[in-house]
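**Student:** Only the shape, not the letters, is given here:
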């Protein structure tokens, strides 16, 4: 079974060749190809209907509510969508289509990547609320988030290596002390 990251990255690649940010317009034009990558279990009778509910335009609605729910889940900011928001929305959509509130990829490193993603998104939202210039994450906040994930990890050495690399990158790129 693929991880949430692998499936989301594959779906992201249909509209974004490279990079962490994509235009909302291009994402909108790629909805059918993105929807095709949401896993639908063969035994989930309501899965296809749920998938349709997430990706269809609502002609009966007005304003923002007309847009497909998935486009609202990706939290566009100034016409741009960040991969972390896309990944989170993709996971939410997958759980909705499967008819479960549980993480389909829970456990081990796969679940830990989801925890890291969600923590970085929360940090970015708080920073945007404080400054109002868009979601951004300082290098030291990334290192701190990696440390927190490592302390609760099933494989702390994996995260320790990433943490060291992020610390070195932060020090080189931003002049932070390692």
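**Tutor:** Cool, got the structure. This one's a predicted model, so the numbers in the text were calculated from it and none came from an experiment.
**Student:** Could you use CA atoms for every contact and neighbour count after this?
**Tutor:** OK.
**Student:** Show the end-to-end separation of stretch 92-110, please.
**Tutor:** Terminal residues of stretch 92-110 are spaced 15 Å apart (C-alpha to C-alpha, to the nearest Å).
**Student:** typo on my end, stretch 128-139
**Tutor:** In stretch 128-139, first residue to last residue: 15 Å (C-alpha to C-alpha).
**Student:** Please name every helix or strand in contact with the helix or strand containing residue 49.
**Tutor:** Element membership for residue 49 (DSSP states H and E) is helix 47-55. In terms of contacts (3 or more C-alpha pairs under 8 Å, 6 or more residues apart in numbering; DSSP states H and E), helix 47-55 is packed against helix 31-35, helix 69-73, helix 83-98.
**Student:** tell me which residues of the second one are tucked away?
**Tutor:** If I follow you right, that is helix 69-73. Neighbour-count burial for helix 69-73 flags 69, 70, 71, 73 (criterion: 16 or more other C-alpha atoms under 10 Å).
**Student:** would you turn those into CSV with distance to residue 156?
**Tutor:** Converted to CSV, those look like this (distance: C-alpha to C-alpha, whole Å):
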residue, distance to residue 156
69, 37
70, 34
71, 35
73, 31
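**Student:** Check it against this one:
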């Protein structure tokens, strides 16, 4: 169910939020987004992702991308694309690695791209996953704290600072990971330099 319209948001933004939440299926990859706009009560949203892939870079770090697309309300020839990406720098192994939910082991971002405009929310969080017999990985984004990052066009700022969490199952495909990250760079430019441990503002 779409969130209740908020007084501070114009009609097109409320419509966009409703489109983000369209669909009620239960896929393998589903994320929860908790919005914290200044001066407003938190709002919890959820999104299903039809495509989820992972790959490994030359250093063995794991990159994960989740992608969802549906027709844009702004342009009949365009799509509203949602992308989530995570790059892990170490992986907790049960029984051998001490890890708490408050720790971070990944840079994480969430972007909405729609008809030539887009906005990203970027930061860090904790990602846990395990390899499956069929070659996929199954895991969770347990905690991620994100803040508004890159933007293009006249994209509205929707969420303020936000918390992201949820479950995913990803197939291995370095090609799909590269394609998704290239799509992101084409729309929003290169990402800022960031590594886990860099300070983030706390949510109020």
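**Tutor:** Nice, thanks for sending it over. As the structure is a prediction and not an experimental result, all values here were calculated from the model.
**Student:** Next, the TM-score between them, please.
**Tutor:** With the length set by TM-score structural alignment, normalised by the length of the first structure, the two chains reach a TM-score of 0.24; 70 aligned residues with a C-alpha RMSD of 4.9 Å.
**Student:** All the helices of the second structure, residue numbers only.
**Tutor:** Per DSSP state H, the second structure carries helices over the ranges 11-20, 174-188.
**Student:** Out of these, which is closest to residue 161 of the second structure?
**Tutor:** In terms of C-alpha to C-alpha, the element of the helices of the second structure nearest to residue 161 of the second structure is helix 11-20, at 15.8 Å.
**Student:** show me the contacts for residue 150 of the first structure.
**Tutor:** 156, 157, 159, 160 (C-alpha atoms under 8 Å, 6 or more residues apart in numbering).
**Student:** Name only those of those that count as buried.
**Tutor:** Those of the contacts of residue 150 of the first structure that meet the buried threshold are 159, 160, by 16+ other C-alpha under 10 Å.
**Student:** which ones among the contacts of residue 150 of the first structure are found in helices?
**Tutor:** Per DSSP H, helices hold the following members of the contacts of residue 150 of the first structure: 156, 157, 159, 160.
**Student:** in stretch 139-152 of the first structure, what counts as buried?
**Tutor:** 139, 140, 142, 143, 145, 146, 147, 149, 150.
**Student:** how close does residue 51 of the second structure sit to residue 172 of the second structure?
**Tutor:** 11 Å.
**Student:** try residue 142 of the second structure
**Tutor:** To residue 172 of the second structure, residue 142 of the second structure is 21 Å away according to C-alpha to C-alpha.
**Student:** again, but for residue 84 of the second structure
**Tutor:** Remark: distance between residue 84 of the second structure and residue 172 of the second structure (C-alpha to C-alpha) = 16 Å.
**Student:** More neighbours: those two, which one.
**Tutor:** Between residue 84 of the second structure and residue 172, residue 84 has the larger neighbour count (other C-alpha atoms under 10 Å), namely 24 against 17.
**Student:** Tell me how many other residues crowd the nearest residue to the more buried one once chain neighbours are set aside.
**Tutor:** Distances taken as C-alpha to C-alpha, 6 or more residues apart in numbering put residue 110 closest to residue 84 of the second structure, at 4.4 Å, once the chain neighbours are dropped. Residue 110 of the second structure: 24 surrounding residues under other C-alpha under 10 Å.
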